[in-house]
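Visitor: The following comprises the amino acid sequence and a computationally predicted model.
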Amino acid sequence: MIAPSIKALILEQCLPILITKSSDKNVVMDRMSVPATAMTGDEQLQKYQEEFVHRRLLAEVPDLIKILQDIGQKASWQNRLEHRRDQMLRGRLDVSQYIRDKRRPVERPRTFPLIIQERQFDTPENRLAAGVLGSVRLMLANEVFPTNTAESILARSHFRTLTKYSRNDVFSAGRKSSFTRKDLALARFRVARRMTGNDGPYRQLLDWIDDWLSLAGLSDGSDNDRALDLALPSSDAYWEKIFEVWCLEQVRASLIRVGWATESSFRLHAARNTGPIAQFTKNQQVVDVYFQRQAPMGKGRWLDVSTQNALVGIIDVALSRPGTAPLLIDAKFRFKVLKASTSEEQYKMLGYAENFAHSQPSSGSFGLLVFPSDIVDRKSYSRGEFSRLTTLRTDLRSDLFAAYFDEEIKSWLKD
């Protein structure tokens, strides 16, 4: 059993890259609370600003929809008096104008001067709600994630719901794509003095705006110690994906620590189907990083007896460079104490070496198994100079893991 504190640390360390990973269309999106420090005050936030804002929006929009629903059921309003003439005596007679008309010749058809009282929803707080609705619809329309992913499907669902609310008379009269600071200030004033007739939902709207602006970096006083909500799957199975992304982040950080440089964005949803997700360079040498791709291993030599199709193998992370076999990294989200056996996972890695051996530029193979644990421990096996298999148990709270991880990367690089 993996402790919640370990899960929280895994999530915090890989969150910037994790939010760029789109989910299959059948995955149910949930609302996951994450530490604000993982996405604020860091260059990663600027790099993945679009994904961050979009996931926050997908998580927060259900609250906004509920607020707009409550406002629409009992919206604030104001009376407006309109002077008009009509052949039918409806509304209130404009007596002073009627007396003045008596002194004039009678017109045919005869009309009556009327004062019509109309209820209008053009109040500062309704204009504010309409502006927020419009701006959120625009952001949802700008889809960040690929079509037919769970994130894209959820965004379109929220967009359709907000479009329906935008046709409500309360919000359509002042339909905008943004709101003004003036309306925000007036709405605060009117709600504070209970002038709206339905202060609860309008106060919730103001709180929603404050929360959104503070963590979007648009207002002062953001509190990085608190949590924020992002739209992410929260199933137990998804934690395996999170740990895989965490291992990818360790690869990125390790290569940088040992002197390699990259300009790759590490956007998982933008990665090509077969190509590397990132490329690192050093002294005119190149290392390609693959995430959940078979490409660097080549074609398997074990064939289906019926179809002759090769047995495939998808590794979590693979590092590839000319002249040597790739380094295969398998992330195992299973808690392993020191005495627990890892032979099953080790033989699986040796199976990769057997199936793809003929595709490698040398006869060797390199593998690294990573497990969360309550201790940092490393055990390596070798077969000559060109083959190495390491099992690495990691306590995420220890600095020793990074040192061991760097040594495995350097061993493969021959640095």
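Guide: Everything's here; your move. Residues are numbered from 1 along each chain as shown.

Visitor: switch to C-alpha atoms for all contacts and neighbour counts from now on
Guide: Fine.

Visitor: Tell me the secondary structure at residue 190.
Guide: Look at residue 190: counting by DSSP: H, G, I helix; E, B strand; the rest coil, its state is helix.

Visitor: Surely it and residue 202 touch.
Guide: No. Assessed by CA atoms under 8 Å, residue 190 is found out of contact with residue 202, at 9.7 Å.

Visitor: alright, now check it against this:
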Amino acid sequence: MVAKASANTPENQLVVDALRQLIRRLNEATGLIVSAERNYSLNLLRWARERLHATPWQKVLPARSSTILRRETEHRLRKRQTGNQAAYGRLAIWYGQWTFDATLASPDLADRMVDLMLAFPAGEFFADRVFEVWCLNQVIESFRRIGAVTVEGPRLLWQRAGRSICTLRFEEYTFDVWFQKSLPSSSARWRYVHSGNALKGIPDITLIGEDSRYLVIDAKNRKSYGATRPEETYKMLGYLENFRGTFQQYPFWGALCFLSDDDLFTEVGTEGGNRLVLLGAHDNDPKVCALGGRMDTLLSEWLSLRRTEGLLASAPVPQIIM
């Protein structure tokens, strides 16, 4: 009997099966808004498709379930039968992490779960995004505490393309909570000379009421040691300057959220009702963190100025929770 060399080994079948799963998941994520994450996903999708149509993967056909293929691959690795122990060993480790289901984990897998959590990127970009999402959750929870109810959502972040994270209603007043939504470029005053394109503004969180009132919030994952933050404050006021048309009918309301251990709360205002509030979230002790209460107060006051169908709302002022 003469053995024939074949690429259709269990480990290669596992590679093809993993690529197919990856392509399916990336296809589901193509609705992401234009961002670095979306570009990376599209590049990865293109790479995976090219690999599937390249030699030798185009000739490999998975004949068993992924669970069996993974088990057979690990067995062949132990027997040193793969021909490339290092590469297929890394594949087996990656596949185990990628398909790990924490809901089915037993207590003895706690250390493994910790390792997977620590595998998330530890750079500033990831920490900044976590703080932004945390502030988004604080806003939604604040509205719920003061009596608003959910009409639609909340949606997952990757589902937000062209849609708000959620739609809420207080009494008869409906408003949307957006995450990283561009302010209307049609109202931008500043433009690039070489292209004529508008200078964009993308707050982290934007509230838009049915009466077209705005409240913009930026989350800054930075430690504040004083009562003022001039650099970030001027950036926030840049929204008012550049998009003055958007804030022409109603006063500009904004908030900046920082990390702070001294209960940061500073308010900046002008004649005409323009208002900017600096809030601090305690970065070590959630028991003394006052951001939630401060946010409740700010959002309650914003709702108290609501207009329904062009008239001042006759509904009672929402309760301010401290």
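Guide: Arrived safely. Predicted model, so just to flag it, every value in this text is computed and none were measured.

Visitor: circling back: quick one, which of residue 190 and residue 202 of the first structure is more surrounded?
Guide: Higher neighbour count among residue 190 of the first structure and residue 202: residue 202, with 26 against 17, using other CA atoms under 10 Å.

Visitor: hang on, the more buried one packs against residue 191?
Guide: Yes. The criterion here is CA under 8 Å, and residue 202 of the first structure meets it with residue 191 at 7.0 Å.

Visitor: Superpose on the first structure and give me the mean offset of stretch 127-138 of the second structure.
Guide: Following the fit onto the first structure, the mean deviation recorded for stretch 127-138 of the second structure is 4.0 Å by mean CA distance after the TM-score superposition for the first structure.

Visitor: Show me what counts as buried in that stretch.
Guide: Neighbour-count burial for stretch 127-138 of the second structure flags 131-133, 135-136, 138 (criterion: 16 or more other CA atoms under 10 Å).

Visitor: before we move on, what about stretch 405-414 of the first structure?
Guide: 405-406, 408-409, 412.

Visitor: now swap in stretch 214-232 of the second structure and tell me
Guide: 214-221, 224, 227.

Visitor: Likewise for stretch 82-90 of the second structure?
Guide: Residues of stretch 82-90 of the second structure classed as buried: 82, 88-89 (neighbour count, 16+ other CA under 10 Å).

Visitor: Among the residues you listed, name the ones in helices.
Guide: 88-89 (DSSP state H).

Visitor: just the strands in the second structure please.
Guide: Using DSSP state E, the strands found in the second structure span residues 149-152, 166-170, 173-179, 205-209, 214-223, 253-259, 265-269, 275-281, 307-308, 311-312.

Visitor: Run the chain-centre distance for the third one.
Guide: How far strand 173-179 of the second structure lies from its chain's middle: 17 Å, per CA atoms, centre = their mean, to the nearest Å.

Visitor: Check stretch 246-266 of the second structure too.
Guide: How far stretch 246-266 of the second structure lies from its chain's middle: 21 Å, per CA atoms, centre = their mean.

Visitor: The second structure: which residue goes with residue 154 of the first structure?
Guide: Alignment note (TM-score structural alignment): residue 154 of the first structure maps to residue 44 of the second structure.

Visitor: so what's the nearest residue to residue 345 of the first structure once chain neighbours are set aside up against?
Guide: Spatial nearest neighbour of residue 345 of the first structure, chain neighbours left out: residue 369 (7.7 Å); criterion: CA to CA, 6 or more residues apart in numbering. Counting by CA atoms under 8 Å, 6 or more residues apart in numbering, residue 369 of the first structure touches 329-332, 345-346, 389-392.

Visitor: ok, now with 7 Å
Guide: 329-331, 390-392 (CA atoms under 7 Å, 6 or more residues apart in numbering).

Visitor: Compare the residues you listed with the second structure and list the overlap.
Guide: For the contacts of residue 369 of the first structure, the aligned pairs still in contact in the second structure (both residues aligned by TM-score structural alignment, their matches' CA atoms under 7 Å) are 329-331, 390-392.

Visitor: from these, which single one is nearest residue 33 of the first structure?
Guide: Nearest to residue 33 of the first structure among these, counting by CA to CA, is residue 331 at 23.6 Å.

Visitor: Go through the first structure and flag its longest helix.
Guide: Counting by DSSP H, the longest helix found in the first structure is helix 49-73.

Visitor: That one - contacts with which helices or strands?
Guide: Helices and strands touching helix 49-73 of the first structure, by 3 or more CA pairs under 7 Å, 6 or more residues apart in numbering; DSSP states H and E, are helix 199-215, strand 227-232.

Visitor: so the last one versus helix 199-215, what angle?
Guide: Meaning strand 227-232 of the first structure. 90 degrees (axes from the mean of the first three to the mean of the last three CA atoms, to 10 degrees).

Visitor: Can you tell me the closest non-neighbouring residue to residue 221 of the second structure?
Guide: Of all residues not flanking residue 221 of the second structure in the chain, residue 128 sits nearest, at 5.4 Å (CA to CA, 6+ apart).

Visitor: so how far is residue 209 of the second structure from that neighbour?
Guide: Going from residue 128 of the second structure to residue 209 of the second structure by CA to CA, to the nearest Å gives 27 Å.

Visitor: Show me which residues of stretch 146-161 of the first structure are buried.
Guide: 149-155, 158-159.

Visitor: no, scratch that, I was asking about stretch 262-269 of the second structure
Guide: The neighbour-count criterion (16+ other CA under 10 Å) identifies 262-266 as the buried residues of stretch 262-269 of the second structure.

Visitor: and what of stretch 272-279 of the first structure?
Guide: Across stretch 272-279 of the first structure, burial judged by 16+ other CA under 10 Å covers 276-279.

Visitor: Let's check: the centremost residue of the first structure is which one?
Guide: Nearest to the mean C-alpha position of the first structure, counting by CA atoms, centre = their mean, stands residue 55 at 3.0 Å.

Visitor: is it true that it touches residue 231?
Guide: Yes. Counting by CA atoms under 7 Å, residue 231 is a contact partner of residue 55 of the first structure at 5.0 Å.
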